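Enquirer: Just a sequence and a predicted model for now, questions to come.
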Amino acid sequence: MSEKQTSTGPLAGIKVLDLSRVLAGPWTTQILGDLGAEVIKVEQPGQGDDTRRWGPPFLDDGSKDAAYYLCANRNKQSVAINLADPRGAELIRQIALDADIVVENFRVGGLAKYGLDYASLSEINSKLIYCSITGFGQDGPYKDRGGYDFLIQGMSGLMSITGRPDNEEGGGPMKVGIPISDLVTGLYSAISILAALAHRDRTGEGQHIDMALLDTQVALLANQASNYMNGGMIPRRLGNEHPNTVPYQDFSCSDGDILVALGNDRQFRSFCELIGRPDLPDDPRFIDNGHRSPNRKALQDEMRPAIAKWKSDDLIAAMEAAKLPGGRVNEIPDILADEHIAARGVIKDMVRSDGTPVKVLGYPGKFSKTPADYRRAPPRSGEDTRDVLTDVLGLSEGQIAALVEAGVIAEKLH
């Protein structure tokens, strides 16, 4: 049984019914939970969220939950209800009666047969904000396809601009090292839900939000898509180089690589002076960014020998003193141990209901009045079933026991 804690976040008092699994949906609801909403996560008895088994690594405790699951499921209560059983679906409908938000990521139309789609639930709760997350949206020729992050990264064009150029060793399309399409869809979904809450505050109306991974990832093409739509430039893979701003890439020092991110002509001139090549900004090929970009290879040939004479720590320190943006390529353990990350309080220590400690990455926004809070560690599957059915629906011990006996609910997976 989870300890009851009162939220202090800006969404305190908002109730979320989470019918999602894997990442895009759970990422959405975790954001809402971090901001203070009460989130009830519904999982299939005997199975739970798929990501509980996406390991190794796994927690060395009775749950054997994967570390992957822990990244997206804090600040939630877990109930194990079989929604395919009419009695289970009815329990979920009763929870939805008092909910402000529903988030689901079933295939298009997949919840209608259980009476848990937007049309059905909005009839009993007209103020409900219902967010559906799918690979391709609720309409369009691809709507019935299954959508997964890797597939979306490829179809959206993202992989065509990620990785080394084809003519270099290791060249070819490459996915991003995190499930970026899922994560960004979660962010856009949370933003959209907050906008719908603002509309409801003004009008009293709930609404349906249709979120698609492909739509979101295409929207995230940003400057690369604009380069093509408004300039006719077809974006290509450039490795660590920037398509527009030069130089904005990695360079090799005598003892390792560093990152140089120069955003304007003034910074370029200052950096050239720093590395002992003050002549470069006066070269007609490099006089401004408009000339440097088409002549980037020639510029790199001039800069690399000068940069290679430096030790990486020395050049980074010199750039910092000159207020020029630069740094090193950290590995994950490096950045998680960084003193700045510690000072910012990014890593949070939590304890599960059975006493198992877990570490999570906290919500990045810093609120001066209503900060995000961390009330519940990622729950064991179904551990809050009894609490929710008692506190939210007012079921008796006898009713709960009968539902357990019938296999409609489970109090724990493990």
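Expert: Yep, it's here. Residues are numbered from 1 along each chain as shown.
Enquirer: from here on, contacts and neighbour counts on C-alpha atoms
Expert: Will do.
Enquirer: quick one: contacts for the residue nearest the centre of the chain?
Expert: By CA atoms, centre = their mean, the chain has its centre lying nearest to Leu183, at 2.6 Å. Leu183 is in contact with Leu23, Ala24, Trp27, counting by CA atoms under 8 Å, 6 or more residues apart in numbering.
Enquirer: Put this next to the first one:
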Amino acid sequence: MGPLAGVRVLDLTRVVSGPFCSMLLGDLGADVIKVEEPERGDDSRAFGPPFIGGESAYFLSVNRNKRSCAVNLRDEEGQRIVQQLAEHCDVLIDNFRPGTMERLGLDHHRLRVRNPRLVSCSITGFGRTGPDAQRPGYDLIIQGESGIMDITGAASGPPTKVGTSIGDLLTGQFAAQGILAALLERTRTGKGRHVDVSMLDSMASLLTFNAGIYFATGRSPTRRGNSHATIAPYETFETSDGWLNIGVANDKFWQLFCGVIARPDLATDPRFAKAADRVTLRDELVPLVADIIKQRTREAWITDLAAAGVPYGDIRSVQEVCEAEQMTSRGMILDMPHPTAGLVKNIASPFRFDDRAGADHVAPPLLGQHTAEVLREFLGLAEAKISDLIDRGVIRCQ
């Protein structure tokens, strides 16, 4: 049983940021009711290929530990059903554009009249206020608008996006964190709170020391490839047969590193004695180190760096990560039986309590798989009423 056992979450989100947020809550033990459009469901059900047993691998990656309840929110009775479901829930999450929940009669002001303990969360692209509030927010767009793309990529190359949907995923994490904080506050006040999280705000918060450099100097940081703005050598180096990350993050590691590369003269060279000096003289130091690293194999350097305790890292493929013993031995690869897709594999959330991974996980649901179950359980609807709602296109049952 997870720490959020007994917490009911009504999830009106789709695609990535919201579903990732609600999946994290589900991984922690919450009962997540995923409300989907009856005809097509969550947009990401159509994202592919690949598809597995008719299910999108994309959808399957961020929707475990949920029950699917397919309700037509364009229908007034469908809206009333969701309003009634919200009365029985602790949390409601949406990622519609600002104003949509108000039009649906599902805004937090209205719902909290009927359920004062409800914690609601709105995830938007640019925020609920400001001149860009109505702009659609997609990960690529937000990566560019937030400044992240401008500092990512080779110095002489174009702006480059991060290789995963980091804007969506980070926003989902912040939303989950805000929801948990509001639930904790509710234990003291007895009242819910509305959490407002935007993708732009979330991504801009990652600028941290890059923004600090601008605030301190008035100069905007530029792309540096894999090097670090304030640490050197701290980047990717080419060996004789591949690539390797080496992070000489302080003066102690510099001394150890000079021993590994058999250059004690560099350890005593006053030009490179201090971390700040190594950054200032990066253009002299890094090419020198690069020439040395290129003379031996990746495995040879890994062996010596590990023995000396110098931070290093292999450059692994997604396949290598998914099959790594470090991941499998810690239960980070989940196997979940699915009605049509067979055995669905996911990477688990990193939560561990008392050094134990979470409980058993349930595969992402089929569209409308739990509609009847949820309406019976929450609203006490009879079978005849459920059949009537199906016939009129208000709900869908699998």
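Expert: Arrived safely. What you are looking at is a predicted structure, and each value in this text was computed from that prediction instead of being measured.
Enquirer: Name the helix or strand for the residue nearest to the centre of the first structure, please.
Expert: Element membership of Leu183 of the first structure [criterion: DSSP states H and E] is helix 180-203.
Enquirer: That helix: average distance to aligned residues in the second structure?
Expert: Aligned to the second structure and superposed, helix 180-203 of the first structure gives a mean residue distance of 0.5 Å (mean CA distance after the TM-score superposition for the first structure).
Enquirer: Beyond that helix, next helix or strand please.
Expert: Next in sequence after helix 180-203 of the first structure, counting helices and strands by DSSP H and E, comes strand 207-212.
Enquirer: Provide a list of residues in contact with the aligned residue in the first structure for Asn245 of the second structure.
Expert: Aligned by TM-score structural alignment, Asn245 of the second structure pairs with Leu259 of the first structure. By CA under 8 Å, 6+ apart, the contact list for Leu259 of the first structure reads Tyr248, Gln249, Asp250, Phe251, Gly326, Gly327, Arg328, Val329.
Enquirer: Chain neighbours aside, what residue packs nearest to the fifth one?
Expert: Which is Gly326 of the first structure. Counting by CA to CA, 6 or more residues apart in numbering, Gly326 of the first structure lies nearest to Val260, which is 4.7 Å off, once chain neighbours are set aside.
Enquirer: Likewise for Asp279 of the first structure?
Expert: Nearest residue to Asp279 of the first structure, sequence neighbours excluded (CA to CA, 6+ apart): Cys272, at 7.7 Å.
Enquirer: secondary structure element for the one you found?
Expert: Using DSSP H and E, Cys272 of the first structure falls within helix 265-274.
Enquirer: How about the contacts made by Leu83 of the first structure?
Expert: Applying CA under 8 Å, 6+ apart, we find Leu83 of the first structure in contact with Gln44, Ala89, Ile92, Tyr114, Val408.
Enquirer: Redo the residues you listed as JSON lines? Include distance to Arg304 of the first structure and secondary structure.
Expert: Shown next, in JSON lines, are the contacts of Leu83 of the first structure (distance: CA to CA, whole Å; DSSP: H, G, I helix; E, B strand; the rest coil):
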{"residue": "Gln44", "distance to Arg304 of the first structure": "57", "secondary structure": "coil"}
{"residue": "Ala89", "distance to Arg304 of the first structure": "64", "secondary structure": "helix"}
{"residue": "Ile92", "distance to Arg304 of the first structure": "62", "secondary structure": "helix"}
{"residue": "Tyr114", "distance to Arg304 of the first structure": "63", "secondary structure": "helix"}
{"residue": "Val408", "distance to Arg304 of the first structure": "66", "secondary structure": "coil"}
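Enquirer: For those residues, give me a markdown table that also has neighbour count.
Expert: A markdown table is the format used below for these (neighbours: other CA atoms under 10 Å):
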| residue | neighbour count |
| --- | --- |
| Gln44 | 21 |
| Ala89 | 20 |
| Ile92 | 21 |
| Tyr114 | 17 |
| Val408 | 22 |
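Enquirer: Assign the residue in the second structure sticking out farthest from the centre to helix, strand or coil.
Expert: In the second structure, the residue that sits farthest from the middle, by CA atoms, centre = their mean, is Asp265; the gap is 44.9 Å. Here Asp265 of the second structure is recorded as helix under DSSP: H, G, I helix; E, B strand; the rest coil.
Enquirer: Aligned to it, what sits in the first structure?
Expert: The equivalent of Asp265 of the second structure in the first structure is Asp279 (alignment by TM-score structural alignment).
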